[in-house]
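Peer 1: after the sequence you'll find the predicted model.
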Amino acid sequence: MAVRSLFPTLLYQAALGDDALIGELEHSCLQLAEDDRAGRGWAKAHGYQGYTSYASLNDLPVRDPAFADLKRLLDRHVAKFADACGFDLGGRKLKLDSLWANVLNGGGGHSGHIHPHSVVSGTVYVALPPGSRGLRLEDPRLARMMAAPPRRADVPEAQSFVELVPAPGDVVLWESWLRHEVPAGSGKGKRISVSFNYRW
């Protein structure tokens, strides 16, 4: 008998590789949350419990040297992940398409979504105070499991949802079609992260 694993869903997690930069990013994200009126307005209008520069600032690596340093490190991590995924890029590299800061209030979350028009998406975790939730990933086959029984608890990778709780300083990458969310937290501190998309 042979049991094979087909169509794997890969997830990349590693230390970013620059602890000092994480401190700089925390300062920069908190400053953006204070200064970016358009971002605060968008967050309020869309029920985002905190701040995001997602719809307001699209030039963070040009605007702030900390984000430029982050981009250089992310390019390396994304290249490793692209290789692990077996992408045939025809000699080209994936390019950073967008990058945004997130400062969620302690009880804030972000509902399930995907990142269309991108190849690789990810997040760098800057601050995860007590009560913060991680990244909840959804099995991409879930909608097709019409009559499937639940999976045993001793097989965590086979559950319909898997929650990853990274450490500050970690970078997590996934293919952009993978549905994911941030469940609402129970803490009082600011959950700070930087999210991004890469395209081909």
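Peer 2: Done, it's in. What you see is a predicted model, and the numbers here were worked out from it, not measured in a lab.
Peer 1: every contact and neighbour count from this point should use C-alpha atoms.
Peer 2: Will do.
Peer 1: and the longest helix for the protein?
Peer 2: Using DSSP state H to define each element, the chain has its longest helix at helix 65-85.
Peer 1: tell me which element Trp42 is part of?
Peer 2: helix 37-45 (DSSP states H and E).
Peer 1: need the contact partners of the helix or strand that comes right after that helix.
Peer 2: Downstream of helix 37-45, the first helix or strand assigned by DSSP H and E is strand 50-52. Strand 50-52 is contacted from outside by 33, 39-40, 43-44, 100-105, 108, using CA atoms under 8 Å, 6 or more residues apart in numbering.
Peer 1: repeat for stretch 70-77
Peer 2: Stretch 70-77 is contacted from outside by 16-17, 21, 61, 95-96, using CA under 8 Å, 6+ apart.
Peer 1: please compare the first structure with the one that follows:
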Amino acid sequence: MAQIDSLFVTRLYRAKLSEHGPAIDPAELEASCYSIAEDDEAGQEWCETEGYPGYTSYASLTDLPWRFPIFSDLVKSLDAHVAAFAEDLEFDLDGRDLKLEDLWINILPEGGTHSSHLHPHSVISGTTYVSMPDGASALKLEDPRSARMMAAPARRKTARRELQTFIYEAPSMGEVLLWESWLRHEVPMNMSEDDRISVSFNYAWA
């Protein structure tokens, strides 16, 4: 009888942020994101120049944990989640930890999108979700083999989840998603009238 195995698995980590680290008040985190966005003139200018909808601190601020203590608490929680994911991935870290490299705010208004991309030079990337109103877009993840499929036919719409070309993961407020940084992903259009707010990050091998 034929044996068919699944090889080279792509892992996706999903958990409540509160499972690890200090307790974080969602309302305080959301207020902190808006406060930083309002004061970050360099970030606002970058978003306008680059045609980025809404606001991101990605190109302007590197010291969020210093600016607001709640981001320092957030990093402690994320450190624990990333360590748990690294253990699941069975990485041989040679006695070194994965360390936070970047941490940035994303505020995506109605109609805003974030095009398909990946995170080079990092090991694990992820996002924690501060506000996910009804109609806010899910995270769209792409099969990393797509560019190599060449003449392959399309998958059936009813294909098993692990065989689908794109996976839409709809997180809830207060959750954290982690994936390996080479995994291509995007944020489709936000169909909600309210802002979709998240904090994204990269971890590198120290």
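Peer 2: That came through fine. Predicted, not measured: the structure shown is a model, and the values here were computed from it.
Peer 1: in the second structure, what range does the helix or strand following the longest helix of the first structure match?
Peer 2: The C-terminal neighbour of helix 65-85 of the first structure among helices and strands, as given by DSSP H and E, is strand 95-104. Counting by TM-score structural alignment, strand 95-104 of the first structure lines up with residues 99-108 of the second structure.
Peer 1: now the matching stretch on the first structure. Mean distance?
Peer 2: When the first structure is superposed, stretch 99-108 of the second structure averages 0.4 Å from its matched positions, counting by mean CA distance after the TM-score superposition for the first structure.
Peer 1: hang on, the earlier thing: just the buried residues out of the contacts of stretch 70-77 of the first structure, in ChimeraX syntax.
Peer 2: Selection of buried members from those for ChimeraX, criterion 16 or more other CA atoms under 10 Å:
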select :16,21,61,95,96
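Peer 1: looking at the contacts of stretch 70-77 of the first structure, which two lie furthest apart in space?
Peer 2: Leu21 and Lys95 (21.2 Å; CA to CA).
Peer 1: what does stretch 38-49 of the second structure correspond to over in the first structure?
Peer 2: Against the first structure, the aligned range for stretch 38-49 of the second structure is residues 34-45 (TM-score structural alignment).
Peer 1: ditto for stretch 188-196 of the second structure
Peer 2: Aligning stretch 188-196 of the second structure against the first structure (TM-score structural alignment) gives residues 183-191.
Peer 1: who touches the matching stretch?
Peer 2: Counting by CA under 8 Å, 6+ apart, 102-111, 126-136 sit against stretch 183-191 of the first structure.
Peer 1: of the residues you listed, buried ones?
Peer 2: For those, buried by 16+ other CA under 10 Å: 102-109, 126-129, 132-136.
Peer 1: tell me how many other residues surround the equivalent of Arg76 of the first structure over in the second structure.
Peer 2: Mapped onto the second structure by TM-score structural alignment, Arg76 of the first structure lines up with Ala80. Ala80 of the second structure has 15 neighbours, counted by other CA atoms under 10 Å.
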